[in-house]
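Student: got a predicted structure plus its sequence, pasted below:
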Amino acid sequence: MNTDISERQKKILDFIIDYISESGYPPTVREIASATGLSSSATVHAHLSKLEKSGYIKRVKGSSRSIEIIKSQHNKKADSDEINNNVVLIPVVGNVAAGKPILAEENIEEYFPVTNDFISDFNNVFMLKVKGDSMINAGILDRDYIIVRKQSIARNGEIVVALIEDEATVKRFLKTDKVIKLIPENDYMKPITVKVVDIVGKVIGVLRKYF
């Protein structure tokens, strides 16, 4: 066993490997601290920095769940290839505006890890954080993260992200002969009726944080 890392760092590394194996995505700094008996996030970051410098892990800047396992304590790739190949980092977009590239670097706030068995095709996929309760009857709550596939067309009944006066809204799409209706999934809200709408993408998944 390698001695370039401390016993505490070995414990942290073991926890990260076990966590990814069970959950399909890496733990947060807070979860690492709780599991390993550390009271300070700064201390966890220091240990993670040492693990990264020693080549055991890799982190992606700007994401709370960004740890990738590079090698185990036995200096082998172990199950890291299988673990990392099962996780894809999806960009979380902070702003959607007409005429601007959605996935431009300045629009990306962080990256969110999602396993391959949750979504089969990650091409042109991004995430948005939901604001408001207009889609609660569809199981989309305030502060949820929706996974969106970028596309400019939609079928009736699909939940879409659309731009209304340069503001993104999440609604159910319905097109009639004369108008387009963006229908909320909330009994206390009325549909938005327009003649033309800019479809940003189709909602293909919902994720919820409990911390």
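Tutor: Cool, the structure landed.
Student: make it CA atoms for all contacts and neighbour counts henceforth
Tutor: Noted.
Student: which element is the residue sitting nearest the centre point of the chain on?
Tutor: Taking CA atoms, centre = their mean as the criterion, residue 112 is the residue nearest the geometric centre of the chain, at 2.8 Å. Taking DSSP states H and E as the criterion, residue 112 maps to strand 108-115.
Student: and the contacts of whichever helix or strand comes after that strand?
Tutor: Tracing the chain past strand 108-115, the next element assigned as helix or strand by DSSP H and E is strand 125-129. The contact list for strand 125-129 (CA atoms under 8 Å, 6 or more residues apart in numbering) reads 90-94, 103, 143-150.
Student: check stretch 195-211 too.
Tutor: Contacts for stretch 195-211 (CA under 8 Å, 6+ apart): 98, 140, 143-154, 158-164, 178-180.
Student: hold the first one in mind and look at this next one:
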Amino acid sequence: MLTRKQRDLLEFIHKRMQKDGVPPSFDEMKEALDLRSKSGIHRLITALEERGFIRRLAHRARAIEIVKMPEGMEGFAPRVIEGDRRDPPAGALSVRAAAATELPVMGKIAAGVPIEAISQVAAHVAVPQQMLNSGQNHYALEVKGDSMIDAGINDGDIVVIEEGTTADSGDIVVALVEDHEATLKRLRRKGGMIALEAANPAYETRVFRDDQVKVQGKLVGLIRTY
């Protein structure tokens, strides 16, 4: 059973919507019910929701669905009361579902001091298909260390790697050093030598013979969780 104030508010919302097609604001509700503050309106709205007369819609400003009305009120049909509705900005793209692919996360990759080679699947991560190159195999790695921060790669990021054994000079690659150290670095070719460059001045560039470094893949994307 509703109190007089609860009933008055419910009827005011309904009649305003029927008349103007838009809901009253909390200030208008306050004035209509002669209340001193909007906190009183909040309490009445909560009470109506708890009693099943209305349902507030999540993530939408001033949006209420009237579920039912008190007995004796004729001509009621449930409808959504939605306020503060604005047209989308010019040039805004429509929201649509994006396809994703699950990739194996092959443990951690060093962006700092190299760690032992990676060979086991630790988890899986969903990656937008737009990030992947069609027809190629991909995998993911969790970054450990800060040697690539100036390239926008932070400790804890997930990097998406296109599997392959070749890379151009300047590519950021997963490099297997002497068959037991895996590291994420920018590759530079200098004659018969390979330099693995960090993107952090605190780390030195490491130089190896061509036969000491095997490319395991190159960076094509990054996922960061905040």
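Tutor: In hand now; what should we look at? Treat the numbers as computed from the prediction; the structure is a model and nothing was measured.
Student: superposed, what's their TM-score?
Tutor: Taking TM-score structural alignment, normalised by the length of the first structure as the basis, the two superposed chains have a TM-score of 0.53; 124 aligned residues with a CA RMSD of 2.5 Å.
Student: ok, and the closest non-adjacent residue to the aligned partner of residue 164 of the first structure in the second structure?
Tutor: In the superposition onto the second structure, residue 164 of the first structure corresponds to residue 177 when matched by TM-score structural alignment. In space, residue 177 of the second structure comes closest to residue 213 once its chain neighbours are excluded; the distance is 4.7 Å by CA to CA, 6 or more residues apart in numbering.
Student: and if you look at residue 186 of the first structure?
Tutor: Sequence neighbours aside, residue 134 is the residue nearest to residue 186 of the first structure in space, at 5.3 Å (criterion: CA to CA, 6+ apart).
Student: quick one: what's aligned to that neighbour in the second structure?
Tutor: Aligned against the second structure - with TM-score structural alignment as the criterion - residue 134 of the first structure pairs with residue 147.
Student: count the residues that sit near whichever residue in the first structure pairs up with residue 134 of the second structure.
Tutor: Per TM-score structural alignment, the equivalent position to residue 134 of the second structure in the first structure is residue 121. Neighbour count for residue 121 of the first structure, taken as other CA atoms under 10 Å: 10.
Student: same question, the one 4 residues further on
Tutor: By the measure other CA under 10 Å, the count of residues near residue 125 of the first structure is 20.
Student: any idea how far it is from residue 200 of the first structure?
Tutor: Counting by CA to CA, to the nearest Å, the gap between residue 125 of the first structure and residue 200 of the first structure amounts to 11 Å.
Student: one more: residue 16 of the first structure?
Tutor: Residue 16 of the first structure is 36 Å from residue 200 of the first structure, by CA to CA.
Student: now, of the contacts of strand 125-129 of the first structure, which are buried?
Tutor: Buried members of these, counted by 16 or more other CA atoms under 10 Å: 90, 91, 92, 93, 103, 144, 145, 146, 147, 148, 149, 150.
Student: so who does the corresponding residue of the second structure for the fourth one touch?
Tutor: Mapped onto the second structure by TM-score structural alignment, residue 93 of the first structure lines up with residue 106. Residue 106 of the second structure makes contact with 118, 119, 120, 121, 122, 123, 139, 140, 141, 142, according to CA under 8 Å, 6+ apart.
Student: which ones are touching the nearest residue to residue 123 of the first structure once chain neighbours are set aside?
Tutor: In this structure, residue 123 of the first structure finds its nearest non-sequential neighbour in residue 149, 7.7 Å apart by CA to CA, 6+ apart. By CA under 8 Å, 6+ apart, the contact list for residue 149 of the first structure reads 123, 124, 125, 126, 201, 202, 203, 204.
Student: A helix includes residue 149 of the first structure, no?
Tutor: No - membership of residue 149 of the first structure in a helix is not supported by DSSP: H, G, I helix; E, B strand; the rest coil, which gives strand.
Student: tell me the spacing between it and residue 87 of the first structure.
Tutor: According to CA to CA, residue 149 of the first structure stands 18 Å off from residue 87 of the first structure.
Student: what do you get for residue 169 of the first structure?
Tutor: 28 Å.
Student: which stretches of the second structure form strands?
Tutor: For the second structure, the strands defined by DSSP state E occupy 54-56, 63-66, 80-82, 100-110, 115-116, 123-128, 138-144, 158-163, 172-177, 181-190, 193-197, 206-209, 213-223.
Student: could I get those strands in a markdown table, plus columns for distance to residue 11 of the second structure?
Tutor: Listed next are the strands of the second structure as a markdown table, based on distance: least, CA to CA, whole Å:
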| stretch | distance to residue 11 of the second structure |
| --- | --- |
| strand 54-56 | 12 |
| strand 63-66 | 10 |
| strand 80-82 | 13 |
| strand 100-110 | 47 |
| strand 115-116 | 68 |
| strand 123-128 | 48 |
| strand 138-144 | 57 |
| strand 158-163 | 54 |
| strand 172-177 | 65 |
| strand 181-190 | 65 |
| strand 193-197 | 70 |
| strand 206-209 | 75 |
| strand 213-223 | 50 |
